[in-house]
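Chemist: coordinates only, no sequence provided:
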């Protein structure tokens, strides 16, 4: 039987993720943000002062990728790094006023992209779709 991409969860998830990322990028670009910066800001808006290694773990990205993202964010005035008082070998990452001010507009942009992606779903379908996505993600984390 030939590969049917329309029946492949991986293919469809990848295509959906690429289209979602493209739409989000267009919506947050006017704010001066890149998708990796937005993802990092989401984690820091939830809990400011995380270490780089904690951000890597929470966002499931490579250490080098996070290092580059944080360097750009520091350059752009979105974060400052401070010595971790509990561990002199590590630094904690803190939001600046600029980053704090972006929380509303950036999360509004993400909500708009979510709305566009799920516009043709009923409320029940949205909940079911999101629940199924969470289950698939959880199954892959358990591997």
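Modeler: Thanks, I have it. All values derive from a computational prediction rather than experimental measurement.

Chemist: going forward, measure contacts between C-alpha atoms and count neighbours the same way
Modeler: Noted.

Chemist: secondary structure element for the residue nearest the centre of the chain?
Modeler: By CA atoms, centre = their mean, the chain has its centre lying nearest to residue 39, at 2.8 Å. Assigned by DSSP states H and E, residue 39 falls within helix 35-46.

Chemist: just checking, what packs against that helix?
Modeler: If contacts are counted by 3 or more CA pairs under 8 Å, 6 or more residues apart in numbering; DSSP states H and E, helix 35-46 sits against helix 9-28, helix 52-59, helix 63-75, strand 87-95, helix 97-117.

Chemist: please compare the first structure with the one that follows:
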């Protein structure tokens, strides 16, 4: 077999992901967010008052990664962590006013990313549907 790294789908996905996350860094720095904090906030802007375990499942992050991230967001005044009164093992994450306001300010992020990666909207939409299919197929396969 004649191996070529740049012909491997897995490498292209990996390298593209790293490059996009680098682009996000420049966009998110003024908001005081890392990429992982940003996607966590997106999950909360989509649905406030979630269990830590639910967030971890949605974001595909283990508790060792998610817990320090949530502590930092809490320290920054963007979320609160509240233990369930009946079951102390359950911890809910709630947006603060500052966290909600950040959601309004961050509405510019997706458009800025498209400008950084220099992809037109139609191609971005095609790529989205392809990757969404790959992601959904993975989740379906993970259940069986």
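Modeler: Received it, and whenever you're ready, just let me know what you need. Worth saying up front: this structure is predicted, and the values here are computed from it rather than measured.

Chemist: hmm, back to that, who are the contact partners of the residue nearest to the centre of structure 1?
Modeler: residue 59 (CA atoms under 8 Å, 6 or more residues apart in numbering).

Chemist: likewise for the one 10 residues further on?
Modeler: When the contact criterion is CA under 8 Å, 6+ apart, the partners of residue 49 of structure 1 are 92-95.

Chemist: which of those are still contacts in structure 2?
Modeler: Comparing the contacts of residue 49 of structure 1 with structure 2 on both residues aligned by TM-score structural alignment, their matches' CA atoms under 8 Å, the contacts found in both are 92-95.

Chemist: among these, which pair sits farthest apart?
Modeler: For these, the farthest-apart pair by CA to CA is 92 and 95; their separation is 10.2 Å.

Chemist: what does the residue nearest to the centre of structure 1 align to in structure 2?
Modeler: Applying TM-score structural alignment, one finds that residue 39 of structure 1 aligns to residue 39 in structure 2.

Chemist: returning to what we had before: quick one: average offset of the helix holding residue 39 of structure 1 versus structure 2, please.
Modeler: Once fitted to structure 2, helix 35-46 of structure 1 is off its aligned match by 0.7 Å on average (mean CA distance after the TM-score superposition for structure 1).

Chemist: relative orientation of that helix and strand 87-95 in degrees?
Modeler: 100 degrees (axes from the mean of the first three to the mean of the last three CA atoms, to 10 degrees).

Chemist: buried sites along helix 35-46 of structure 1?
Modeler: Buried positions in helix 35-46 of structure 1, judged by neighbour count with 16 or more other CA atoms under 10 Å: 35-38, 40-44.

Chemist: just put the residues you listed in CSV and tack on distance to residue 11 of structure 1.
Modeler: Shown next, in CSV, are these (distance: CA to CA, whole Å):
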residue, distance to residue 11 of structure 1
35, 21
36, 22
37, 26
38, 25
40, 26
41, 28
42, 26
43, 27
44, 31
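
Chemist: closest to residue 109 of structure 1 out of the residues you listed?
Modeler: residue 38 (10.5 Å).

Chemist: and that closest one, what does it touch?
Modeler: Contacts of residue 38 of structure 1 by CA under 8 Å, 6+ apart are residue 106.

Chemist: now it: how far from residue 77 of structure 1?
Modeler: 14 Å (CA to CA, to the nearest Å).

Chemist: go on, residue 60 of structure 1?
Modeler: Going from residue 60 of structure 1 to residue 77 of structure 1 by CA to CA gives 24 Å.

Chemist: which of those two has more neighbours?
Modeler: Here residue 60 of structure 1 and residue 77 are set side by side on neighbour count (other CA atoms under 10 Å), and the busier one is residue 77, at 14 against 10.

Chemist: residue contacts, that one?
Modeler: By CA under 8 Å, 6+ apart, the neighbours of residue 77 of structure 1 are 96, 98-99.

Chemist: again, 7 Å this time
Modeler: Residue 77 of structure 1 sits next to 96, 98 when contact means CA atoms under 7 Å, 6 or more residues apart in numbering.

Chemist: assumed it was part of a strand.
Modeler: No. Counting by DSSP: H, G, I helix; E, B strand; the rest coil, residue 77 of structure 1 falls outside a strand, being coil.
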